[in-house]
Every structure is written in structure tokens, then in C-alpha cells.
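Colleague: sequence-free structure coming up:
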């Protein structure tokens, strides 16, 4: 099954100039933990997660009302295309230890796919399970 059949295509996004408060409000309103960051024309610049906001801003005492998204967002995001298979996406998630992938076409954001979306497709169940087990694996297992 292709990602275009599984992805969420109505994705709320922010610009790099928006405040952390604005992106946090979107997360709260939509009950999501990640928001893609796009520039004019819908080109994917990066993503910001609730964890990014806490670790990169709140923990450092930064003001969420005046701190811009581009000060805390993650760049060089792993993404997939709508034509990739669920198995390929699951492997990308496992390899990169991420639970969500922005879906881009010609550099523009067209959707997002989560590990839960992959589990919807029966053929992808094994791939999704494998990806989740790999994502849940600590980066440095020797550390406790």
C-alpha cells in the first residue's frame, strides 16, 4: 500500500517566524505533538515537537511568546513521498527512530504519516510492529 492511501493530508503547519506559543496552541487545539514548519509555497523547512519546545526553550527559560519557531525547530527532517510503500516508511521510521514522517512532493508538504497509520493496513502490521520496536530501542542501550 502506498503512503498516499494512509497519510493524513489535512495537516496544520506553521511558519518559521511564528512564536512558540502559537505552535503550542495548534498542538493543544489539535491534540498533536508535532507541527511541520513550512515557508512560502508550502516547502518543508523542518518540524517542531512538544519535546522541542520543552527542552530547547522552556527548560532554558525562554519566553514562548517572543521566541520564534525557527529558534527551536528541527531541520533536515526525514520525510517520505506519497508514492513510497508502507513498508518503506516503516523502515525509515525504524532506521531514524521517529514515529511520524512528513510526506513531501517536490519539496512541498502534502501530508504526514504516523506509525499508527501504518498499522491500519494489514500488510503493514509486521512492518509497523518492527518499526515501533526499533523506535522504542534506546539509542545507547548501555546507559540506564
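Modeller: Arrived safely, thanks for sending. These numbers were taken from a predicted model, which means no experiment stands behind them.
Colleague: make it CA atoms for all contacts and neighbour counts henceforth
Modeller: Fine.
Colleague: need the contact list for the residue nearest the centre of the chain.
Modeller: Note on the chain: the residue nearest the mean C-alpha position is residue 100, at 4.4 Å, using C-alpha atoms, centre = their mean. With contact set as C-alpha atoms under 8 Å, 6 or more residues apart in numbering, residue 100 has these partners: 93, 112, 113, 114, 115.
Colleague: before we go on, here's another structure to hold up against the first:
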């Protein structure tokens, strides 16, 4: 399972909302073509039997693929994540955050609130983009760069994985949605992070195609 975090946000997200399954997409396309051919005799609304039939087929196709993946061996987020994880405070000056990122050669770091709750992610590019890392005026808010806080430039809605989330789903998100790094949580507490490097390392250490199908 994945969870969306942000200031005051803790929102579990079902897998079907993140991914468009090929089997479902194929059935949906087929249903669309049939509806076009039958548009003179059928209404394309939720009350039509044709719609319900195709919807049920799509649901069964999705469930069948989910069952197949569950039956295959898999790695969990806890097995591939980097831990302990470095985090930053939302109220920290962005320039100080950049120093930490550069000193540790980090690209992405989770951001926590004063109550140590995950509220966002920040990258070196987020800071460079608004010039907070220089002596110039911030392009994001027109403030002096030294006055800009992490919370002003971070991504304030971040997708996190549970420790038992299937690593294949994380890898798929990295590819399909260009995710650069993903925090890992347990009981809503930050416990690790998965990066592209962690995925590549896992592939090398567990070079079994069945694990990544």
C-alpha cells in the first residue's frame, strides 16, 4: 500500500488508482469500440447492461493479474530501503538544507514537521530552481534567500510506501511517474527511503526475473 503525505494529510491510496493495468486498459478499449458500434441502440451509461458487463470483465482482469503477482516471490520495501534515513525539518532554512544535501551527495531528502511527521520531500533542484542556494533573491517568493524555509520550496504532497509494499510497485512508479525517491513508513513514522540506486542494487542482488515481473 502507498500513502500520500503532506501538511495535515495522511491519505492511503489504493493500487488501482496509481496504475493503469494493461489487461484493464485492453478491456476498456474493447468496451469503448463496442459502445461506438452500438451507440444507436444502447445508452452508454451506468444503467446499461453492456456497460456493466464490460466493467465486470475489467474488474476480473485486474483481480486476476493481482492474484498472479501475489503468487510470485517478491521483495518488500523494508528489504531494499536505505535506513536509517536522513531527514530535514520543514522550518529549516533552505540554504542550510542545501549544504546537507551537497555534503552527503543526496538528491532527495524527506521533510518532517516539528512533530516528526512526514510532510514533504525536497531535492537539490527544488532549491536551485528558486535560487535559494545563492545570494540572490528567491525566485519563488521574492524573499531574501537566507530567509526562505524548506517548507516554502519542498514538494508538500509526497507518496510513501509501507515497509511491506511490494518493491515491484515502487520500481514501476519510478519508471511510469518519474519518481526519484520514495520514503518508507511504518505506523506513519519515517523509517527509510528507497532511491533509484536501491532499486538497481536490489536487481543486481536478486537477479531473478520472477521477482520483478
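Modeller: Everything's here; your move. Remember, it's a predicted structure, so these values are computed and weren't measured experimentally.
Colleague: quick one on the thing from earlier: and the residue nearest to the centre of the first structure, what's its match in the second structure?
Modeller: For residue 100 of the first structure, the aligned position in the second structure is residue 181, judged by TM-score structural alignment.
Colleague: Tell me the secondary structure at the residue nearest to residue 102 of the first structure when sequence neighbours are not counted.
Modeller: Spatially, and ignoring its direct neighbours in sequence, residue 102 of the first structure is nearest to residue 112 (4.3 Å; C-alpha to C-alpha, 6 or more residues apart in numbering). Classification of residue 112 of the first structure by DSSP: H, G, I helix; E, B strand; the rest coil places it in strand.
Colleague: any idea how far residue 82 of the second structure is from the aligned partner of residue 112 of the first structure in the second structure?
Modeller: In the second structure, the residue paired with residue 112 of the first structure according to TM-score structural alignment is residue 193. To residue 82 of the second structure, residue 193 of the second structure is 5 Å away according to C-alpha to C-alpha, to the nearest Å.
Colleague: ok, which stretches of the second structure are helices?
Modeller: 15-18, 22-37, 49-71, 77-80, 94-103, 124-129, 150-153, 167-176, 196-205, 209-212 (DSSP state H).
Colleague: Just the buried positions in the longest one, please.
Modeller: Applying a neighbour-count criterion of 16 or more other C-alpha atoms under 10 Å, one finds 50, 51, 54, 55, 57, 58, 61, 62, 69 buried in helix 49-71 of the second structure.
Colleague: What distance do you get for the last one to residue 63 of the second structure?
Modeller: Yep, that's residue 69 of the second structure we're talking about. 10 Å.
Colleague: go on, the second one?
Modeller: The spacing between residue 51 of the second structure and residue 63 of the second structure, counted by C-alpha to C-alpha, is 18 Å.
Colleague: same question, the fifth one
Modeller: When distances are taken as C-alpha to C-alpha, residue 57 of the second structure and residue 63 of the second structure turn out to be 10 Å apart.
Colleague: again with the third one
Modeller: When distances are taken as C-alpha to C-alpha, residue 54 of the second structure and residue 63 of the second structure turn out to be 14 Å apart.
Colleague: Could you check which residue of the second structure pairs with residue 37 of the first structure?
Modeller: So, by TM-score structural alignment, residue 37 of the first structure is matched to residue 111.
Colleague: Can you name the residues that contact that match?
Modeller: Contacts of residue 111 of the second structure (C-alpha under 8 Å, 6+ apart): 87, 88, 89, 90, 118, 119, 120, 121, 122, 154.
Colleague: try residue 103 of the first structure
Modeller: 7, 79, 80, 81, 82, 109, 110, 111, 112, 113.
Colleague: And it, how far from residue 42 of the first structure?
Modeller: Separation of residue 103 of the first structure from residue 42 of the first structure (C-alpha to C-alpha) stands at 12 Å.
Colleague: which residues do the two both contact?
Modeller: residue 109.
Colleague: Residue 167 of the second structure: neighbouring residues, count only.
Modeller: 24 (other C-alpha atoms under 10 Å).
Colleague: Matching it against the first structure, which residue comes up?
Modeller: Under the alignment defined by TM-score structural alignment, residue 167 of the second structure corresponds to residue 86 in the first structure.
Colleague: wait, isn't its match in contact with residue 124?
Modeller: Yes - if you go by C-alpha atoms under 8 Å, residue 86 of the first structure and residue 124 touch, sitting 6.1 Å apart.
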